[in-house]
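**Q** sequence? don't have it. structure:
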């Protein structure tokens, strides 16, 4: 096809590459946030999370494959003459691209519609982890790592640990000030010593509490020394952040597709000028004339409209005839 302006093919190729890069970013961002969100869930809920994100992976893969293959398609189109078949192929390609972007917004909507389901799954999983903390090493490692990295404590707040069934009640210490401020929570709930380390300070039990509860799984801490915010709000914040990033990438893909549609429609329209798809010639009634190619050894004859309407063959035309001469040469046209 003829390029309607300078570097038109470069602009088309750039838009196709941007669409493919957008799909690649969708896959990368989804993989990162799946890893982050999986840290809050047990195995069965991780599978549920993957089932929700699987359509997002498919969307990203479709964008990458479709628009990278479109580079080869457009490189071939620039070398071909624009014909009705080419116009049909480009129209089908545009329609298929629009279907992919529309399915992308459907995927985003599906994730938005099920955010509450994922939050409920995370809540149930974390509460179950608190019940299994003292008996399951896997949950203990998960909770300790989560609370250290995210600087949170409990599901909603630190009181979730104190309400656990296996948690011993606080000692009735004689020091009233200590008793009112003391909480029972894992060491991982303590605040960072500095910004360069995740190590928690080495707290010791109150002597009176130690004598009364020798079986306590961890010592009492104070409210001022621990993170009081829960881990579930951190999960919800990460989930909503991922949703907004995914929505932004889907809008970027839509914007690039709009530019592609505009460029494509403009290019196909410009093919009507010169030697493009349409020769620009019409008959007396405004109907377009069709140009037909034929081999060089084939002669063409022109048949008028009246001849087509008649059942009789057109009369032969003679040339080089003089009056009174019975025979003369036949003129072929």
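**A** Thanks, I have it. Everything numeric here is computed off the predicted structure, so don't read it as measured data.
**Q** CA only for contacts and neighbour counts going forward, please
**A** Will do.
**Q** Any chance you could list what contacts stretch 99-106?
**A** The contact list for stretch 99-106, computed with CA atoms under 8 Å, 6 or more residues apart in numbering, reads 56, 59, 62-63, 247, 250, 253-254.
**Q** tell me the contacts of residue 249?
**A** Counting by CA under 8 Å, 6+ apart, residue 249 touches 22, 25-26.
**Q** please redo it, this time with the cut-off set to 7 Å
**A** Residues in contact with residue 249 (CA atoms under 7 Å, 6 or more residues apart in numbering) are 22, 26.
**Q** For residue 186, which non-adjacent residue is closest in space?
**A** Among residues not flanking residue 186 along the chain, residue 218 sits closest, at 6.2 Å (CA to CA, 6 or more residues apart in numbering).
**Q** Next, the buried residues of the longest helix seen in the chain.
**A** For the chain, the helix with the greatest residue count under DSSP state H is helix 232-270. Neighbour-count burial for helix 232-270 flags 232-236, 239, 242-243, 246-247, 249-251, 253-254, 256-257, 260-261, 263-264, 267-268, 270 (criterion: 16 or more other CA atoms under 10 Å).
**Q** So what's the residue count around residue 69?
**A** When neighbours are defined as other CA atoms under 10 Å, residue 69 has 13 of them.
**Q** before we go on, here's another structure to hold up against the first:
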């Protein structure tokens, strides 16, 4: 095919590479945030998240495979003459590419609309993890690692630990701290800020240990200034929405570059249709102003000039007029 403008093949290649890079970014970003989000959830909620994000992985893989393979296709097309079969191939390819991007946008939109499901699942999972903090070692490791690395405490705030069913109830003056005071806050060590010093109240009185089973360790007592007061659920929601906005941005970028690719491809096909069957110079006439017709011929056949008397038929189709190729100019007979 002819290139309708300078470096047309370069622009086509650049657009195809950009689409493949967007697919790679989709997979990388999804894998990164997938690991972050599942760090807040139990195994059941992790499977739910995996089911939602699986289609994002497939969308990214489709972009990579489709447009990288399209590079090879376009390299071959530039070396061939434009025919109806070539135009049909390009039309089918554009339709298939649009279907892929449209389905990917639908998948991203579905994940975006399911943000509330993720938030509710994380909240339920974290609250259940507090209740199972001592009875399930997996949840203890998850909560300790989460509060230590994310610098948060509890689900919504540090008070979630003091409201746990297994937490010993504080009496008298300790009730004030539970209502918002600054002393006697019971929470895991991982809620403590870095460099903070806990109170010396490591051993709780006997009446505080009645609700604690024999395999539980008493919590130390902290002051409000020595622990992280923000909950872990807002940190999860912040990471979730950041991930969703990045997904939407990448999906819209893929749509934008696909539209550009469609316009360039359609322009190339239109120019090929205009130039099909004739040379660049049209409407050629002889010295007397009579039109000349050049018929395409194989390389081993000479170029013939048809006179006006041969075009006298009223039913003759309209002909395209052009000059012979410069390479065949010496072989033409006048």
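**A** Nice, thanks for sending it over. Please read these numbers as outputs of a predicted model, since none were measured by experiment.
**Q** Residue 143 of the first structure: which of the contacts of stretch 99-106 of the first structure is nearest?
**A** residue 56 (28.4 Å; CA to CA).
**Q** tell me the SS of the closest one?
**A** helix (DSSP: H, G, I helix; E, B strand; the rest coil).
**Q** What strand or helix carries the nearest residue to it once chain neighbours are set aside?
**A** In this structure, residue 56 of the first structure finds its nearest non-sequential neighbour in residue 107, 6.4 Å apart by CA to CA, 6+ apart. Secondary structure from DSSP states H and E places residue 107 of the first structure in helix 84-113.
**Q** What angle do helix 232-270 and that helix make with each other?
**A** With axes from the mean of the first three to the mean of the last three CA atoms, to 10 degrees applied, the angle from helix 84-113 of the first structure to helix 232-270 works out at 170 degrees.
**Q** Helix 84-113 of the first structure: average distance to aligned residues in the second structure?
**A** Its matched residues in the second structure lie on average 1.0 Å from helix 84-113 of the first structure after superposition (mean CA distance after the TM-score superposition for the first structure).
**Q** Figure out how far that helix is from the centre of its chain.
**A** 13 Å (CA atoms, centre = their mean, to the nearest Å).
**Q** Quick check: what element follows that helix along the chain?
**A** Downstream of helix 84-113 of the first structure (by DSSP H and E), the next one is helix 115-131.
**Q** ok, and for that following helix, which residues are buried?
**A** Buried, per 16+ other CA under 10 Å, within helix 115-131 of the first structure: 115, 118-119, 121-127, 129-131.
**Q** now the angle from it to helix 84-113?
**A** Using the same axes, to 10 degrees: helix 115-131 of the first structure against helix 84-113 is 40 degrees.
**Q** Name the surrounding residues that touch helix 115-131 of the first structure.
**A** Helix 115-131 of the first structure has contacts (CA under 7 Å, 6+ apart) with 40-42, 45, 139, 155, 164, 232, 236.
**Q** could you redo the last one with a cut-off of 6 Å?
**A** 41-42, 139 (CA atoms under 6 Å, 6 or more residues apart in numbering).
**Q** could you point out which element follows that helix?
**A** Helices and strands here follow DSSP H and E; after helix 115-131 of the first structure, the next one along the chain is helix 137-150.
**Q** now that following helix: how far from the chain's centre is it?
**A** Mean-position distance between helix 137-150 of the first structure and its chain equals 31 Å (CA atoms, centre = their mean).
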